[in-house]
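**Q** Whatever this is, show me its structure:
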Amino acid sequence: MLRSRISKRSTKTLRLFQLLVLGVIVSVLAKPLVATAYINISTHDRRYLEPVQVPQERVGIVFGAGLLQNGQPTPFLANRITAAAKLYHLDRVQKLLMTGDNSRTDYNEVRSMQEYAHNLGVPMQDITLDYAGFSTYESCYRAHKVFGVHQAIVITQNYHLPRTVYTCDRLGIKTVGLGTPDLELYGWRGMMPDLRREMLANVKALLEIHVTRPRPTFLGDFEGME
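**A** Below you'll find the model as predicted:
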């Protein structure tokens, strides 16, 4: 009889533990899903797929996406710059702000971005470089505080666009965005690592924007854009 009671208590304890573990797992998985859905819904009416659809703004912001070993932009980054150059030639933007990583002397992402855009016909004097755009949050923060941008078109891949529009908008820049192809070019299998990271990044973005509001790695003096 006693053994039976102990067995029932053990079974009940095990079930409660299993439910607790399941609850934790569901909670962890739900946060990225909820954050991603919220950011997507919040920005759906300010995201465009074609350059001709984008309303005119003075500034377009291009976000870094890495360099190849030869120092040239990665395919993701090349697509972003190409789309930004199209906006420029369509008179949708007058100036481009290239924001990316120059944390090492042997790695100058924004200079490579500038050269690529210039080769596509964008004059050097219409390209401003932000050497300390180490993340989406820092790029948006610095665009507003350091470069004095109050309205802008942001250019990046479709999967990254909602978070970019949301972040810049909440940090003081009235923002619309142009998305460049990703799933269409790389498929679900090729994009899955990026999509997973983006869902986690959406949670981090909400915490940074609405809770912690960290200062960028480097802020510096106000520079403005000519």
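
**Q** going forward, measure contacts between C-alpha atoms and count neighbours the same way
**A** Will do.

**Q** now the helices for the protein?
**A** Applying DSSP state H to the chain gives helices spanning 2-43, 75-89, 109-119, 136-145, 161-170, 183-207.

**Q** Ok, which of those helices comes nearest residue 60?
**A** Residue 60 lies closest, by CA to CA, to one member of the helices of the chain: helix 75-89, at 6.9 Å.

**Q** Hmm, residue 162 is touching residue 47, no?
**A** Yes. Counting by CA atoms under 8 Å, residue 47 is a contact partner of residue 162 at 7.5 Å.

**Q** Here is a second sequence; please produce its structure as well for comparison:
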Amino acid sequence: MGRRGVLGVWLRRGLLAGAVALLVVLGLSHLVRVRYEDRIVPLSQAPEAPVALVFGAGLAPGGVPSAVLAQRLDTAVALWKAGRVKAVLVSGDNSDRFHDETRAMRRYLLERGLPEAAVLGDDSGLSTYDSCVRAFTVFQVRQALLVTQRFHLPRALFIANSVGMDAWGVAADEGRPSTRRYAVREMFSRVLALAMVVSGKAPAYPARRTETSGRPGP
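**A** Next up is the predicted model:
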């Protein structure tokens, strides 16, 4: 077999391996996506829970919540005002002193009428995985409503329920057109989340608590 024939064989093998790998990724991503899909409910049907867990989503210029994050926070406010939750745990990243998500999220909620005692903050929520694990292990959250956009909820619910939490999801963008903007990223992120859950990966900060931290109660 000539050099061109050998290259052709390796090319076909590479394409086959790539196709198999893609099918595996798609299959695992689908598993994560549908595992707790029945736990995504509209705000009006959300069960009562001690706490709503709101995930960070970046800040806009001026240190205020981004449009995506504001949607999540507005939904948490609505849940609290409807009596669905007693407290809101905001989980974000303040690793950069010019980008303190948790402080901005707390301020947003307080300005909209939530009492300070009902607003808990975790500034070590560096990822969805870390936020869920720390909510369970550090803040002792055993039952929660997860608040984020619809595309993000399957992954968040999979992590939270897999680590022991009884979690339901409320889509912050309920009633709005769905977007495919994050489809590819979520496909791979779901597979990564599955790997983290299976391996029992510890969060970056497994125990640290801050002055904005609290315990939402039983």
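
**Q** and the aligned partner of residue 183 of the second structure in the first structure, how many neighbours?
**A** Matched to the first structure by TM-score structural alignment, residue 183 of the second structure sits across from residue 195. Other residues near residue 195 of the first structure number 15, with proximity taken as other CA atoms under 10 Å.

**Q** thinking again about what came up before, who has more neighbours, residue 162 and residue 47 of the first structure?
**A** Taking neighbours as other CA under 10 Å, residue 162 of the first structure and residue 47 compare with residue 162 leading, 26 against 22.

**Q** what residues are up against the more buried one?
**A** Neighbour list for residue 162 of the first structure: 39, 40, 43, 44, 47 [criterion: CA atoms under 8 Å, 6 or more residues apart in numbering].

**Q** if I look at the counterpart of it in the second structure, how far off is residue 183 of the second structure?
**A** Alignment note: residue 162 of the first structure maps to residue 154 in the second structure; criterion TM-score structural alignment. Residue 154 of the second structure sits 12 Å away from residue 183 of the second structure, going by CA to CA, to the nearest Å.

**Q** can I get the helices of the first structure in CSV with distance to residue 95 of the first structure?
**A** Putting the helices of the first structure into CSV (distance: least, CA to CA, whole Å) gives the following:
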stretch, distance to residue 95 of the first structure
helix 2-43, 23
helix 75-89, 8
helix 109-119, 12
helix 136-145, 13
helix 161-170, 17
helix 183-207, 27
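
**Q** mind listing what the alignment partner in the first structure of residue 84 of the second structure touches?
**A** Using TM-score structural alignment as the criterion, residue 84 of the second structure maps onto residue 92 of the first structure. Contact analysis of residue 92 of the first structure by CA under 8 Å, 6+ apart lists 54, 55, 56, 57, 58.

**Q** switch the cut-off to 7 Å
**A** Applying CA atoms under 7 Å, 6 or more residues apart in numbering to residue 92 of the first structure gives the contacts 55, 56, 57.

**Q** So which of those is the closest to residue 157 of the first structure?
**A** Nearest member of the contacts of residue 92 of the first structure to residue 157 of the first structure, counting by CA to CA, is residue 55, at 18.2 Å.

**Q** What is the equivalent residue in the second structure for the closest one?
**A** Residue 55 of the first structure maps onto residue 47 in the second structure, by TM-score structural alignment.

**Q** Generate a ChimeraX selection restricted to the buried subset of the contacts of residue 162 of the first structure.
**A** In ChimeraX, this line selects whichever of the contacts of residue 162 of the first structure come out buried by 16 or more other CA atoms under 10 Å:
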select :39,40,43,47
